[in-house]
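# Next comes the sequence, and after it the predicted model I'd like to discuss.
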Amino acid sequence: MATSRFLRYVESRKNLTGGAAGLAGLALTFTGLAGAYWPVVVAGLYGAGALLAPPERPDAPPFTDPSEQLDELRGDFEQLMAYLGEVDLPPAAAGRLAELTETLAALLEPGWVTDALAVDPEAVHTLSRAVRQDIPESVDTFVRTRWWTRLQPGTEPPERHLERQLTVLHDEAHALATALREAESRRQETHTRYLEDRGKH
């Protein structure tokens, strides 16, 4: 650890700049300008150079590109659909879930839609949360709660909570799709104005 730290300092900007300043001090020594205090001059110039050197800039962490995140998310969505295909849901919840997954599938379809998503990290996060957390948790909780309800009848039917949860998630996905559509509409209107203004000149 100490050796690697030493090697990093040897290659650092501070050491290289200080070394260059120290060499300038040696040059002054050889010309006789530093006099008898040449060690102090060399050390002082080295220290000044090290202090004036720009700080080291660590490399930014290589986070996954949004488009790569969407590629991974498509694979997770396929796994989610396979899981949902094995779950027996009441008709109302199944219908709401079908609407939700249809919207998510459209948003994850490769092409211009995902190109628009890739520049909106918050949208990617919303989709990722729905696919990887919200939907599987809602369905799994329903399955487990339904089993207990059969043992203790008379409690509130768990499918009501599932339907409400899926409705909220569907509204989120629909709002995301609407925002993307409105962004494209604004882009089209902007281009129209640009062409009209260009034609006036």
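Nice, thanks for sending it over.
# Only C-alpha atoms from now on, for both contacts and neighbour counts.
Noted.
# all strands for the protein, in order.
Ranges of strands in the chain, per DSSP state E: none exist.
# Show me where it has its helices.
For the chain, applying DSSP state H gives helices covering 2-10, 13-30, 38-52, 66-84, 91-107, 112-118, 121-129, 135-151, 158-200.
# Include mean neighbour count and distance to residue 58 when you put those into JSON lines, please.
Shown next, in JSON lines, are those (neighbours: other Cα atoms under 10 Å; distance: least, Cα to Cα, whole Å):
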{"stretch": "helix 2-10", "mean neighbour count": "10", "distance to residue 58": "12"}
{"stretch": "helix 13-30", "mean neighbour count": "19", "distance to residue 58": "12"}
{"stretch": "helix 38-52", "mean neighbour count": "18", "distance to residue 58": "18"}
{"stretch": "helix 66-84", "mean neighbour count": "16", "distance to residue 58": "22"}
{"stretch": "helix 91-107", "mean neighbour count": "17", "distance to residue 58": "36"}
{"stretch": "helix 112-118", "mean neighbour count": "16", "distance to residue 58": "26"}
{"stretch": "helix 121-129", "mean neighbour count": "17", "distance to residue 58": "24"}
{"stretch": "helix 135-151", "mean neighbour count": "15", "distance to residue 58": "39"}
{"stretch": "helix 158-200", "mean neighbour count": "15", "distance to residue 58": "36"}
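# Next one for the comparison:
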Amino acid sequence: MAISDRLLAYLGSKKNLAGATAGLGGLALTFTGAAGPYWPAVVAGLYGAGALLAPPERVAPPAFPDPATQLGELRRDFTALTAYAAETALPPEAAGRMRALTATLDALLDPRWSADALPRHPEALHALARMIRRDLPESVDAYARARWWSRLSPGADAPESHLDRQLTLLLKEAKGLAAALHAEEDGRQRSHSRYLEDRPGP
């Protein structure tokens, strides 16, 4: 920040305003004759005291995107991911797991439900973003690369087995997220039932 910018920021700060207010009090003492010949020191001292006693400026926190914006971006990334996965020829078993996984993720990101449920669960939102933006693309890309190299070195671990293990773990994680969100909604419904049952009648 340039010196002129810092000066302008200080002129409008709470410290300067408090010091100026206290300094005006010193000028009032000067006009009444109470400050005597030492009025410059009195005014400067009161200004400094006011500036020191003023509360510090509060630094505004950074503005992060709200959950609704994050969900919109995540849905667009998921659309790009499914298009990318469709272009890669997967073995039949892995392709079936991929369909099950993308169907689960698509349901979790359904705007009719996720707009309410996911913002209350930042951990679930983070886990979905990690799966869509890192884990799944890495699994598909690593499989495609390993499949090409396996032709040059037969006998190594089959890339298909690693891909199937990875998709199985990701599907388990996605279903766990769905189960956790369902459990919370079920708990809310049960709580409302108890509230209605316990509420005194007319």
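The structure has been received and is ready for your questions. This one's a predicted model, so the numbers in the text were calculated from it and none came from an experiment.
# rewinding a little: which of the helices of the first structure sits closest to residue 60 of the first structure?
Closest approach to residue 60 of the first structure among the helices of the first structure is made by helix 66-84 (16.1 Å; Cα to Cα).
# and the closest one, what other elements does it pack with?
Helix 66-84 of the first structure makes packing contacts with helix 112-118, helix 121-129 when contacts are defined by 3 or more Cα pairs under 8 Å, 6 or more residues apart in numbering; DSSP states H and E.
# which helices and strands sit right next to the shortest one?
Taking 3+ Cα pairs under 8 Å, 6+ apart as contact, the helices and strands that helix 112-118 of the first structure lies on are helix 66-84, helix 121-129, helix 158-200.
# can you redo the ones you listed as JSON lines with distance to residue 148 of the first structure?
Below are these laid out as JSON lines (distance: least, Cα to Cα, whole Å):
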{"stretch": "helix 66-84", "distance to residue 148 of the first structure": "20"}
{"stretch": "helix 121-129", "distance to residue 148 of the first structure": "27"}
{"stretch": "helix 158-200", "distance to residue 148 of the first structure": "10"}
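# out of those helices, nearest to residue 97 of the first structure?
helix 158-200 (6.3 Å).
# The closest one vs the second structure, average offset?
Superposing on the second structure and averaging over aligned pairs (mean Cα distance after the TM-score superposition for the first structure), helix 158-200 of the first structure comes out at 0.9 Å.
# angle of that helix against helix 91-107?
For helix 158-200 of the first structure against helix 91-107, the angle by axes from the mean of the first three to the mean of the last three Cα atoms, to 10 degrees is 30 degrees.
# now helix 158-200 of the first structure, how far from the centre of its chain.
Counting by Cα atoms, centre = their mean, to the nearest Å, helix 158-200 of the first structure is centred 21 Å from the centre of its parent chain.
# One more: stretch 86-97 of the first structure?
Relative to the centre of its chain, stretch 86-97 of the first structure is centred 32 Å away, using Cα atoms, centre = their mean.
# for stretch 25-40 of the second structure, same thing?
Distance, stretch centre to chain centre, for stretch 25-40 of the second structure: 55 Å (Cα atoms, centre = their mean).
# got a list of contacts for that stretch?
Residues from elsewhere that reach stretch 25-40 of the second structure (Cα atoms under 8 Å, 6 or more residues apart in numbering): 42-43, 46.
# what's the closest of those to residue 60 of the second structure?
Residue 60 of the second structure lies nearest to residue 46 out of the contacts of stretch 25-40 of the second structure, by Cα to Cα, at 29.1 Å.
# Looks like the closest one contacts residue 52 (just checking).
No - in this structure, residue 46 of the second structure is not within contact of residue 52 by Cα atoms under 8 Å, at 9.8 Å.
# what is in contact with the two at once?
What both residue 46 of the second structure and residue 52 touch, as defined by Cα under 8 Å, 6+ apart, is the set residue 19.
# Mind putting the helices of the first structure into TSV with distance to residue 59 of the first structure?
Listed next are the helices of the first structure as TSV, based on distance: least, Cα to Cα, whole Å:
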stretch	distance to residue 59 of the first structure
helix 2-10	14
helix 13-30	15
helix 38-52	21
helix 66-84	19
helix 91-107	33
helix 112-118	23
helix 121-129	22
helix 135-151	37
helix 158-200	33
